[in-house]
Each structure stands twice: as structure tokens, then as C-alpha cells.
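A.B. asks: need coordinates for the below:
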Amino acid sequence: MSLVTYELDDHVATITLNRPDARNAINGALRRDLNAAWNRFRDDEDAWVGILTANGDVFCAGGDLKDGEGSVGTFGGTFWEKPTINSFESGMELFKPTIAAVHGPCIGYGLTGVLFCDFVIASTEASFAYPEVSLGVPTIVGAIRLPERVRWADAMELLLTGRPITAERAKEIGLVWRLVEPDRLQSEAQSWARTLTEAAPLAQRATKEVASRTANMGWIESVRFGETMRKVAGATEDVAEGIAAWREKRTPKWRAR
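C.D. replies: I've put the predicted structure just below:
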């Protein structure tokens, strides 16, 4: 049985954690499969939007403390030896739109993965936690990512107490974008993914890359980089198709070229 499944349907790739018997805790094998799935999504020209979700009642129980490999990056004997610089949650450069569809507890490594996504859609039964400090372990990548998404004090609430917060609280602080009833979670994520595929995929990626890279640039450098990206995107077939569709008053047929 694959620990992570990858399904592609009409330009939407669904990446699913598939270790429900262990509450989708991240061991070395699952982590390798998960990174491979994100690599596949990044490199798959037919995949325009990605959804991260999970099987079972728990989205992710965090790092597997029983895993002898210690390859989850937060627990185990190799804690200081395996920095996650190119994995899906902490270093990969990915500018395609991504959605997290979260149900049940989302803990530690799972929450860091969710923070990798542009949109977080959660079930009312979801909860979120970074419990590392309660075990004497610092949270690293989560401590880098979370303050970029929510207010400082709200980030510290999660990071410094180790206590979980409800889905409602996560929506209140801006961690969750949309909150839905459990039976609507997957359909809501798929519906939003379909909406995203209506826009030009290469233009989306260029826009997201500009938003990401210019966060740490000065104004002049940001504008220059953005104008460079505009020229790059302007040379694509999709731009010609978009203009032609506008003139002909029809729906454009994007090809991601």
C-alpha cells in the first residue's frame, strides 16, 4: 500500500496521506513518498493545482516518535543531522497554487505541511497544534512559517504553549481560510481547485513567484523583478490565447505553454 497517493484529474492533483492506521504520523517512508508526490506535482506539466489531504479520522499526528530512522526532522536520533531544506514543507520552490483540505487533528509536521499551502480549507472538526515544546523540542520550520501567516502573538500561542487550537480559533487568527462542515470538505477543496484552473496557469505561477520572492526585496528590485517576469510570461502561447479569447468573447483554452 502506498503511504501517499497521487491522483490527477483535469489538471487538479490530489496528494493524500495514506497511513490512517498510524494516524498519518510521518515516518521515514511516508516522508519519502510525500516528497516524491510533491516533486511529481511540481514537474507534471498537466498538473496545475494541488490539494493536500489525508485518509482516516486524523489529518496528521505529527512526527512518528517510534520511527527508528529519525528522518522526520523533529524527533529521533538524527534531530540535528537532517535539516529539511528541500522537502515539501520547508524549502521546495513551488509556484503552482496549492490547497490544504484539513480534517481532524493536524499536528506538528502536518501543520508545517499545511503552512506550505496557499489556501487552508478546514472541517469544523479540525484542530491544530505544535506540541514540540511540551516534549522539550523546539519547533523550527513552523516557527519560520507561522509568523508569516498570522499575527505574532497568535503564532506564539501555538508555538510556545504546545496546546491545540480549534478550527474556529484557527479561522479567527487567519490560519484557516475557509471553514466548512465535515461532509463538505472535499467538495469545497475540489470546487476551489476547479476555480483556480480557470485562470492561466503560467500567469498564476509567475504572479505567485513575484509575490514570494519580492517579500524580501526592496521596492526597486521588486518592480524590476516583476517586470522581468511579465516579459517572460508575455512570450507564452497562453498570453496570445488569452487576448484572442477576449477579442472573440469566448472562454480561453489554456495549454500552460
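
A.B. asks: use CA for all of it now, contacts and neighbours both
C.D. replies: Noted.

A.B. asks: now do the closest residue to residue 105 other than its chain neighbours against residue 225, distance only.
C.D. replies: Nearest non-adjacent residue to residue 105, counting by CA to CA, 6 or more residues apart in numbering: residue 127, 4.7 Å away. Distance of residue 127 to residue 225, given as CA to CA, to the nearest Å: 39 Å.

A.B. asks: this one as well, want them side by side:
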Amino acid sequence: MSDLIQTAFADGVLTVTLNRPEKKNAITQAMYASLAAATQRARTDDTVRVLLFRAEGDSFSAGNDIADFIAIGSSGGGQVVDAPVFHFLKALAELDKPAVAAVRGRAVGIGLTLLLHCDMVVVAEDALLSVPFINLALAPEAASSLLLPMVIGHQRAFEMFALGEPIDGRTALAWGIASRAVPAAEVDAVAAGLAAKLATRAPNSMRKSKQLMRDAGALWSLMLREGEAFGSQMSSPEAMEAFMAFSQKRAPDFSKAG
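C.D. replies: Reported below is the predicted structural model:
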């Protein structure tokens, strides 16, 4: 388990903490491997009743580590479905126990799409959530091409994908991405309280209820299709321009793309 992903278990709740606050909890491939292991443990360990995601610092997650993207894209990239991130996504798709998230600050990319796999999401009222995949010349992931429109509607989802502009926690609540919006100082306590309540409920009834509410096989199949689109984009000239522009803190120039 990476030191950048910490786990703690108590009273049926497995708490997974993103612990890279100096990088806004941007997620590396090594961190994805640890997240996959923790999520798999939550599914297979009968003592775990609930999985709780939280983060240290002032952001939930800035999304994927751009340095990883540049390295993978520069290498010709392509088989992203073999990367640790997809081990984590498969574990998320197959998770049949309750997942809760506690979100403060920014939740970007996977920082938001992860929430679509959680059953209860507590956000800070001033949190900022975004999915700027197209800004990086990429494509949606984590089955978000299905789940985000399902939750908030096609037009809102398309705008979030296409423009990459953030919504705040109050909007996330109103649109159905979050189940609670509270002051930032209360996020962790409220999320932990909900996880503790869920841990007292009948576990087999909970698992069967969640299984009926999601089609794990269909989600994983879509994740693989998204992975093909994502992988083909990662090594594209327009993605490399987007990555370099991000690193150089300038606007990308897609005028020659097509």
C-alpha cells in the first residue's frame, strides 16, 4: 500500500484516504494500484461493511497526475486498460457494498467520476467539481459517459465534459451528484456518520439491493470502450499539445487539429 493512499479499518468501515495534499491529491499509477487493492478488499472481506473515500489537504483530488499522462502518451501509449487505473475502475464496477465519499475543495476528472460510483456523497458547499477531459483532448472514463448524463441529464453532462467548467457543492447537490452539501469543516464528520449508520444495516440485504441497482458487467464493458477512446487520444498530437500547454500554464492551441 502506497504511503500516498492510507487505509484504516474500524467498526465495519474501511476508510481510504488520498494523502498527497502537496499535489492536490493528483493520482499516480502507484496510487491507483493501492486504491484498487483497497476497493477489492472492501468487496471480498466480510468484516468490511462500508468503504469511505476521503482526502487530506484542501482538495479531494486534482485528478490524474499529468506527468503520468505525458509519460504514457510519449511512449506511444496506448494500452491504458492494462494500467493500474483500470484495475481500480474494475474494482469500483464490481463493488457491491456501500461506498461513501467526503469531498472538500476541488474534485477534478477521476475526482468527480469516482463519486458516480459512491452511494452517498457529502460535499463541501464551496467544493468545485469538474470533468475537463475535452480540455485535455481526452475522453470520459469510469463509465461517466453513461453515469453522469443519467444523474444530471444529457445537456448538463455534455456542458461539463465539453467546457470543463466546475460546479460548486450546492449545485452538485441540486443536480444529484451529491446527497449532502455542508460547510467544509463538517464534511468528514457527516460522511463518517453516514458510513457508521450504513455499517449497522443488514449486510446481505445491502449487497443485494446495490447489485439490483447497478449492472456491474455493463459498467465494466463501457469502461473498456471508454478506455479504447481514452487510450487512442492519449498518444494523439492534440493530447500532447494539451498536456504541454497544461505544464507550461498556457492555453492549448488546437487550430491545426482535425
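
A.B. asks: kindly provide the TM-score of these chains.
C.D. replies: Here the TM-score for the pair of chains, by TM-score structural alignment, normalised by the length of structure 1, is 0.75; 213 aligned residues with a CA RMSD of 2.4 Å.

A.B. asks: of residue 127 and residue 225 of structure 1, who's got more company?
C.D. replies: residue 127 (23 against 16; other CA atoms under 10 Å).

A.B. asks: quick one, strands of structure 2?
C.D. replies: Per DSSP state E, structure 2 carries strands over the ranges 5-10, 13-18, 50-55, 99-103, 106-108, 120-124, 128-130, 167-168, 180-182.

A.B. asks: what's the last one aligned against in structure 1?
C.D. replies: What it means is strand 180-182 of structure 2. Using TM-score structural alignment, strand 180-182 of structure 2 lines up with residues 178-180 of structure 1.

A.B. asks: could the strands of structure 2 go into a markdown table alongside distance to residue 42 of structure 2?
C.D. replies: Formatted as a markdown table, the strands of structure 2 follow (distance: least, CA to CA, whole Å):
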| stretch | distance to residue 42 of structure 2 |
| --- | --- |
| strand 5-10 | 10 |
| strand 13-18 | 7 |
| strand 50-55 | 6 |
| strand 99-103 | 9 |
| strand 106-108 | 23 |
| strand 120-124 | 16 |
| strand 128-130 | 26 |
| strand 167-168 | 30 |
| strand 180-182 | 23 |
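
A.B. asks: for those strands, which one sits closest to residue 61 of structure 2?
C.D. replies: strand 106-108 (5.0 Å; CA to CA).

A.B. asks: so which elements touch that closest one?
C.D. replies: Contacts defined by 3 or more CA pairs under 8 Å, 6 or more residues apart in numbering; DSSP states H and E place strand 106-108 of structure 2 against strand 128-130.

A.B. asks: the strand it packs on vs structure 1, average distance?
C.D. replies: Mean deviation of strand 128-130 of structure 2 relative to structure 1 after superposition (mean CA distance after the TM-score superposition for structure 1): 0.6 Å.

A.B. asks: report all helices and strands that that strand contacts.
C.D. replies: strand 106-108, helix 110-113, strand 167-168, helix 169-175.

A.B. asks: what's the mean distance for the longest one versus structure 1?
C.D. replies: Relative to the matching residues in structure 1, helix 169-175 of structure 2 has an average distance of 1.3 Å after the fit, by mean CA distance after the TM-score superposition for structure 1.

A.B. asks: buried ones in that helix?
C.D. replies: Of the residues in helix 169-175 of structure 2, 169, 170, 171, 172, 173 count as buried by neighbour count, 16 or more other CA atoms under 10 Å.

A.B. asks: does residue 69 of structure 1 touch residue 30 like I think?
C.D. replies: No - in this structure residue 69 of structure 1 lies outside contact range of residue 30 using CA atoms under 8 Å: 11.6 Å.

A.B. asks: more crowded one of the two?
C.D. replies: residue 30 (21 against 16).

A.B. asks: need the counterpart of the more buried one in structure 2.
C.D. replies: Checking TM-score structural alignment: residue 30 of structure 1 goes with residue 31.
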